[in-house]
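Engineer: I'll drop the sequence and a predicted model, then ask my questions.
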Amino acid sequence: MKEYFIVENQAGDRIDRYLSEELEDRSRSYIQKLIKDQYVIVNDKPVKANYRLSLGDRVEIELPEAKEPDIVPEDIPVDILYEDQDIIIVNKPKQMVVHPAPGHYTGTLVNALMYHCGSELSGINGTMRPGIVHRIDMDTTGSLVVCKNDMAHQSLSEQLKEHSIRRIYVAVVHGNIKEESGIVNAPIGRHPVERKKMSIHAKNGREAVTHFKVLQRFGDYTYIQCELETGRTHQIRVHMASIGHPLLGDEVYGPRKCPFPYLQGQTLHAKTIGIIHPRTGEYLEINAPLPDYFIQLLDRLRKLKN
């Protein structure tokens, strides 16, 4: 049972919309079905999906126990950058979700890796996220490390916790960044109003630090490199937007209309990942080549500049 109390900036929202933002891994249609089946009550009474919330309302929702679906291996091509008996580092394409979740039970990287690796994936994160120690957004491309056994998983989890994994991204942002380099040090947490977004203005934000440097300027756009000290959800997207330079193509944190309609989501690529290998103890660094769309975009920006 989950319980919520409605505050001033939530009053007036439809209850189905409000709950779909609070429970971001559940679809609005799923929430509407729960309301219809009277799993949701407001002030001790069932309501309809179009009920408008009032200040001080007490909302209770009971989530029926969900049975985890069987995640099936799928013969999906995987761009493997490195592989040994303990880890596999892949170059994730755009539009691919890393692990199954409500609404995405097939076509994920996990489905593909289960086909490629068989039973050779760490079971620490359960049947839905075997081998997964970190993830990148669906529309972010690039390097991602996956663990084949629990020893590797525990080692990399500890490296993530200590912020010792090297993660370098490249991105194209709106505007002309005047500095050659800089640091954004601003805690990140759930957005206080739009619950599917992250924000530097959250009450309980967690430490987040991004180092950036300019690679090339194109007048209205800047090609940059970002290195993460921490790994918060949407960190680079939120941090760059917070200093007035949202990522090109990011319709969540930037302009709703992208001037390059062929882009699919933010122009962000996880170029480099560097880890201490869990078995050998040696430093291993892998680079993911830029995807074709990114190369074509940079070529076009260079031509427009000239």
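Structural biologist: Sure thing, it's come through. Numbering: from 1, shown residues only.

Engineer: only C-alpha atoms for contact and neighbour calcs from this point on.
Structural biologist: Will do.

Engineer: residues in contact with the one helix or strand residue 274 maps to?
Structural biologist: Secondary structure from DSSP states H and E places residue 274 in strand 268-276. Applying Cα atoms under 8 Å, 6 or more residues apart in numbering, the contact partners of strand 268-276 are 139-144, 156, 159, 164-172, 247, 282-290.

Engineer: here comes the other one, which I'd like you to weigh against the first:
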Amino acid sequence: MSTFEFTVTEEQHLTRIDKVLSDLMKDVSRSQIQLWIKDGHVLVNDSATKSNYKTETGDHIYVTVPEAVEIEAIAEDIPLDIVYEDEDVIVVNKPRGMVVHPAPGHPNGTLVNALLYHCTDLPGINGEIRPGIVHRIDKDTSGLLMVAKNDQAHESLVDQLKAKTTKRVYQTIVHGVIHHEHGTVDAPIGRDRRDRQSMAVTDENGREAVTHFTVLERFEHYSYITCQLETGRTHQIRVHMKYIGHPVAGDPKYGPKKTLDINGQALHASVLGFTHPRTGEEMLFEAPMPEDMEKLLKKLQDSR
């Protein structure tokens, strides 16, 4: 456990304490500082405070940094397809069938379990020794995920997602023939009132959801398209494509029972782009679709 002491200067007078500390402790994210304040690890003149406290010249600030603690997920030696890695971020090509986070029913064998084994140098996210999963893709969707290795990277990548500056493109095969070349589905997504395990387009409890799609090829009963996410709601592409009458092939939850022979939905996160949180470099990664989906697409092409 480490302790830091600061004295507020005239330039910092009437500035929020979380802002003051994030400027002083440049290796710590503002969200982490807010958690420390909430948990009583930050004192001003020997008294507990709140994140919105406006500091005064001469205030004495004491910060006690708690030791990082390990989360319950255990490290497991599971092979990973690492597309890119440095001290701040990892880009992983997740296979179909792998759950991202441990959860009831899936305590082991997840991407987090694998990353805990792979990353032996994690400094921690929000005081926990764990990889920072910035966004998720469904168990039976394959493709690219960006993962933060520290607080600063995590905060930057989360902010980029909120600002809609990341690039996330999916390849998918959907039911039916889409006759126009491009389209946008702008429809709010929330929990399905009739089935709490599913999502649906709804105005009642929905949040903004926007998906742009482009048709690449058409077949007798299917279309091969790309979808670019503007937002990142749960099951977004699967729900939006069902909403416009073109559910994803192989989707056991939102698609018809009679579908293409594939183990899980024919949906692959093929392109991922973001700004590197430390260097500011524009990063862009691509991952080829899994072999079974590639074979499925070739079968449709050959039968045309």
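Structural biologist: Received, thanks. Note that the coordinates shown come from a computational prediction; the quantities given were computed from them, not determined experimentally.

Engineer: how much does the strand holding residue 274 of structure 1 stray from structure 2?
Structural biologist: Taken against structure 2, strand 268-276 of structure 1 registers an average deviation of 0.4 Å after superposition, with mean Cα distance after the TM-score superposition for structure 1.

Engineer: for the stretch 1-150 of structure 2, which segments count as strands?
Structural biologist: Counting by DSSP state E, counting those that start in this stretch, the stretch 1-150 of structure 2 has strands at residues 2-7, 42-44, 47-48, 60-65, 69-70, 82-85, 89-94, 128-129, 132-133, 142-148.

Engineer: need those strands in CSV with distance to residue 32 of structure 2 and mean neighbour count, can you?
Structural biologist: Converted to CSV, those look like this (distance: least, Cα to Cα, whole Å; neighbours: other Cα atoms under 10 Å):
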stretch, distance to residue 32 of structure 2, mean neighbour count
strand 2-7, 15, 12
strand 42-44, 12, 22
strand 47-48, 16, 12
strand 60-65, 10, 17
strand 69-70, 14, 12
strand 82-85, 23, 14
strand 89-94, 18, 21
strand 128-129, 11, 17
strand 132-133, 13, 23
strand 142-148, 14, 25
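
Engineer: for residue 178 of structure 2, which of the ones you listed is the nearest?
Structural biologist: Nearest of those to residue 178 of structure 2, taken as Cα to Cα: strand 142-148 at 23.4 Å.

Engineer: could you identify the helix or strand that succeeds that closest one?
Structural biologist: Going down the chain from strand 142-148 of structure 2, the next helix or strand is helix 151-162, by DSSP H and E.

Engineer: show me what counts as buried in that next one.
Structural biologist: 151-158, 160-161 (16 or more other Cα atoms under 10 Å).

Engineer: now the angle from whatever helix or strand comes next after that helix to strand 267-275?
Structural biologist: The element immediately downstream of helix 151-162 of structure 2 (helix or strand, assigned by DSSP H and E) is strand 167-175. If you take axes from the mean of the first three to the mean of the last three Cα atoms, to 10 degrees, strand 167-175 of structure 2 sits at 170 degrees to strand 267-275.

Engineer: mean shift of the helix or strand just after strand 167-175 of structure 2 relative to structure 1?
Structural biologist: On the C-terminal side of strand 167-175 of structure 2, the closest following helix or strand by DSSP H and E is strand 182-186. By mean Cα distance after the TM-score superposition for structure 1, the fitted strand 182-186 of structure 2 averages 0.5 Å away from its aligned residues in structure 1.
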